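1. sequence and predicted structure, then a few things I'm wondering about:
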Amino acid sequence: MKDLIYFDHAATTAMHTDVLQAYVEVIGEGAGNPSSLHAQGRAAREKVSKARDALAGILNCDASELVFTGSGTESDNSALFGAAYAQKKRGKNGIVTTAIEHHAVLNACRELETQGFSLKILPVDEYGRVSVEDAKAAINEATAVVSIMAGNNETGTLQPIAEIGEWARKHKALMHVDAVQAFGYIDIDLREWPVDLLSLSAHKINGPQGVGLLYIRKGSPFQPLLYGGSQERSRRASTENVAGIVAFAKAAELASIQRDERREHAENVRSTLLKELSEQLGEQSFAVNGHPDDRLPHIVNISFVGISSASMLMNLDLAGVAVSGGSACNSGSLKPSHVLSAMNISAERVSSAVRFSFGLGNTREQAEKTAKITATISARLRNR
């Protein structure tokens, strides 16, 4: 796998060497349950507390507002069900989200609808961006939860969460933001953002898989989904993943310190790929899906019209280039991307879309090589 070009960082990232070292050090120190009262338990609890404090500093919130989870999906689900159930006790039963959310949000919202909640799914424009006016029209005094992602995991398009969050606050609706894909590339300031709940995941920022984070603003109505012990201030019963949590904090620290470098690096690789594709294929041979400006720097979604996504993915894989057809949670299916379909672009563009996403270890030389490989595959498939 030495020569593999890994352009699928939006699906998952390799652990940074410093993060891996932090993880291994905790594992090597032996067993320790943070809920135990003996010395090993106290040591484990201290590690979790330090990690929580570090993440709170990065996000600019109180450490008590952070809940460690097992994944970004669990964070999304906990936010939606926990807030919706608590708000229902206050007479609110409306859920507002968008058509381009991750399935961890969309499917959770649809499940809430089957339980009697009123669901409004907002449309997006051809760039995958939701209208503030549409959101304002959908949010009212009966709205319990509004869930809008920060940056889309398939196209990178950023959403106007500040404006929508302010409107939700006026109507006493809880605002949830899935920032899993945006974390590490945009500045998240939870003292300033009009957000009540926010979901993150470690493995998108060169941390370990199996660790997520949920921010719950102090005073926000919330009903836990898991029952058992009193871990995480009784908001998430389960023994904490100590090594994963310590590694998550280390990954977040590095991502925060290096944010400008990460952005510039990803932007350089992205622009190189597009430039080389233009030269190798011609600008008319492909189309970029998503917003040209309001976007994350490390994702580019490209349609090679006339070539199916599956054919391009398979051929790139055989040539040693790892990319995706969309969300990693859906890439095993043959269903068209719900994100691209919601953008009302042509069916040909939807069915021929490939997501390239960049991160640690990628180079401009890899982008140049990938463009040449893609051009060769494209010529071969089109000539068939």
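-> Nice, I can see it.

2. contacts and neighbour counts: CA atoms only from here.
-> Will do.

3. Asp196 and Leu318: what is the separation?
-> From Asp196 over to Leu318 the distance is 45 Å, taken as Cα to Cα, to the nearest Å.

4. with neighbour numbers in mind, choose between these two.
-> Shown here are Asp196 and Leu318; by other Cα atoms under 10 Å, Asp196 has more neighbours (25 against 10).

5. residues contacting the more buried one?
-> If a contact means Cα atoms under 8 Å, 6 or more residues apart in numbering, then Asp196 has 174-176, 215-217, 220 as its contacts.

6. now with 10 Å, please.
-> Neighbour list for Asp196: 65, 79, 83, 145-146, 165, 169, 173-177, 190, 215-221 [criterion: Cα atoms under 10 Å, 6 or more residues apart in numbering].

7. do the same with Gly290
-> When contacts are counted by Cα under 10 Å, 6+ apart, Gly290 touches 125-129, 152, 154-158, 299-302, 339-340, 343.

8. kindly recompute the last result at 7 Å.
-> If you count contacts by Cα atoms under 7 Å, 6 or more residues apart in numbering, Gly290 has them with 127-128, 155-157.

9. ok, structure two:
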Amino acid sequence: MTVYLDCNATSPVTPDVAKIVMRYMTEEYGNAGSRTHEFGAVAKQAVEKARGQVASLVLADKSDVYFTSGATESNNLAILGLVPYAEKTGRKHIITTPIEHKAVLEPIEQLAARGFEVTYLPVDETGMVKAEDLQRALRDDTLLVSVMHINNETGSIQPIAALCEVLASHDAFFHVDAAQSFGKYSAVLANSRIDMLSISGHKMYAPKGIGALLLRRRGYARAPLAPLMFGGGQERGLRPGTLPVALIAGLGQACEEASHEQASRQAYCEAIKQQLREALLPLGCVENGQNTASHVLNISIPGVNSEAALVGLKRLVAISNGSACTSQSYTPSHVLTAMGLDEERIEGAIRISWCHMTKDIPLAEVIDSIKKLL
């Protein structure tokens, strides 16, 4: 049986998440917008309970949570939703990094085509940005700073707390794509200087198709986002559409579980990481990225092409050589390219990602298969 090691692409759901999703699909299937009967009331209660469960992970207020279809939509809403405000105020400078997910880079590219100016903070072989570079890049007309927390390809953890310190004396809106960290490394995300936080359910053991944008108040006001869609008025007019109650309840359950299990899950994942390192290091592999999360390892093995490795290992383990969103194309990783890695190292890069439910990795067979490619 193939062991799944691509949790950064999507995670399995936990048993209790699956149960609650099925409950709200087959038993309590009312529309949260229906006010005239008990089915609607029960659905609305489930949504509001989940809203509180999501918020509590980062010490936010439940009113800060706006449900979306996932982090891609949340990112688009956080970035493109600022356009009317930017045009009104004349603040059209954006700061981001070249290693963001395409769900951040491509909306920003759209704004650049409309006359916005974009500064990309540099990264080096570590895969990390520096707070001092953000300090130098800030301008009076800086509207938005958007930096992911944990990189989806390398697992490098960005210095979010240090970036918050830099922004303490500036009024730019700070957006963090927390798709890979929410529910896993949540403590730093409780920093009140983070104005907008993008959340993805299917990266943290909830279903696909659900996520959230968390909008904190700074003083008395939230980031002045305009909706990107219209019709219905749900989510206080910011994100219309019938709420997927079952998926929302599943996300809430996943957050509830994470609130109790983050530390033990992280320790379990770190133990797997050490096993992988010990097995792979003798092959001469090099790690891509530093300060990486416990659930991901990006490596390059000299002399081994990643495509050949994926084919050779597919009966043993399910792994990848980059983001699932771009896996259909064989263009070099924009993340590893931005880090300045050489062509051979990029072409040989393999991403291995796991979770607390990962069991029985056939390490001996994996190593034997890789050796045949050398």
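-> Looks like it came in fine. Every value quoted in this text rests on a predicted model; they were computed, and no experiment measured them.

10. turn the contacts of Gly290 of structure 1 into JSON lines, columns for neighbour count and distance to Leu334 of structure 1.
-> Shown next, in JSON lines, are the contacts of Gly290 of structure 1 (neighbours: other Cα atoms under 10 Å; distance: Cα to Cα, whole Å):
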{"residue": "Tyr127", "neighbour count": "22", "distance to Leu334 of structure 1": "23"}
{"residue": "Gly128", "neighbour count": "28", "distance to Leu334 of structure 1": "21"}
{"residue": "Thr155", "neighbour count": "29", "distance to Leu334 of structure 1": "18"}
{"residue": "Gly156", "neighbour count": "28", "distance to Leu334 of structure 1": "22"}
{"residue": "Thr157", "neighbour count": "26", "distance to Leu334 of structure 1": "23"}
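
11. next, format the residues you listed as TSV and append secondary structure.
-> Shown next, in TSV, are these (DSSP: H, G, I helix; E, B strand; the rest coil):
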residue	secondary structure
Tyr127	coil
Gly128	coil
Thr155	coil
Gly156	coil
Thr157	strand
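
12. how about Glu264 of structure 1, what's its partner in structure 2?
-> Matched to structure 2 by TM-score structural alignment, Glu264 of structure 1 sits across from Ala267.

13. excluding sequence neighbours, find me the nearest residue to that match.
-> With Cα to Cα, 6 or more residues apart in numbering as the measure, Ser294 is the residue that lies nearest to Ala267 of structure 2, at 7.8 Å, once sequence neighbours are left out.

14. would you confirm that that neighbour contacts Arg265?
-> No. Using Cα atoms under 7 Å, Ser294 of structure 2 is not in contact with Arg265; the gap is 9.3 Å.

15. what does stretch 166-175 of structure 2 contact?
-> 131, 135, 142-147, 193-197, 223.

16. again with stretch 331-342 of structure 2
-> 98-99, 123-125, 127, 322, 346-347.

17. derive a PyMOL selection command for the buried subset of those.
-> In PyMOL, a selection of the buried entries from the contacts of stretch 331-342 of structure 2 looks like this (16 or more other Cα atoms under 10 Å):
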select buried, resi 98+99+123+127+322+346+347
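
18. can I get the contacts of stretch 331-342 of structure 2 in TSV including distance to Gly250 of structure 2?
-> Converted to TSV, the contacts of stretch 331-342 of structure 2 look like this (distance: Cα to Cα, whole Å):
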residue	distance to Gly250 of structure 2
Pro98	33
Ile99	30
Val123	36
Asp124	38
Glu125	38
Gly127	33
Gly322	27
Ile346	37
Glu347	38
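
19. ok, back up a step: count the neighbours of the alignment partner in structure 1 of the residue nearest to Ala267 of structure 2 for me.
-> Per TM-score structural alignment, the equivalent position to Ser294 of structure 2 in structure 1 is Pro297. For Pro297 of structure 1, the neighbour count with other Cα under 10 Å is 25.

20. thought His265 was touching Pro297 of structure 1, still the case?
-> No. Using Cα under 7 Å, Pro297 of structure 1 is not in contact with His265; the gap is 8.8 Å.

21. any buried residues in stretch 217-230 of structure 2, and which?
-> Residues of stretch 217-230 of structure 2 classed as buried: 217, 223, 225-227 (neighbour count, 16+ other Cα under 10 Å).

22. roughly how far does Gly127 of structure 2 sit from Pro244 of structure 2?
-> Noted for Gly127 of structure 2: a distance of 36 Å to Pro244 of structure 2, by Cα to Cα.

23. quick one: the helices in structure 2, in order.
-> 15-26, 38-56, 71-80, 83-89, 102-113, 131-137, 160-167, 245-280, 306-313, 334-338, 343-347, 363-371 (DSSP state H).

24. between helix 102-113 and the third one, find me the angle.
-> Here helix 71-80 of structure 2 runs at 30 degrees with respect to helix 102-113, directions being taken by axes from the mean of the first three to the mean of the last three Cα atoms, to 10 degrees.

25. go on, the second one?
-> Following the same axes, to 10 degrees, one obtains 80 degrees for the angle between helix 38-56 of structure 2 and helix 102-113.

26. show me what helix 38-56 of structure 2 is packed up against.
-> Contacts defined by 3 or more Cα pairs under 7 Å, 6 or more residues apart in numbering; DSSP states H and E place helix 38-56 of structure 2 against helix 245-280.

27. and the helix it packs on, how far from structure 1 on average?
-> Superposing on structure 1 and averaging over aligned pairs (mean Cα distance after the TM-score superposition for structure 1), helix 245-280 of structure 2 comes out at 0.7 Å.
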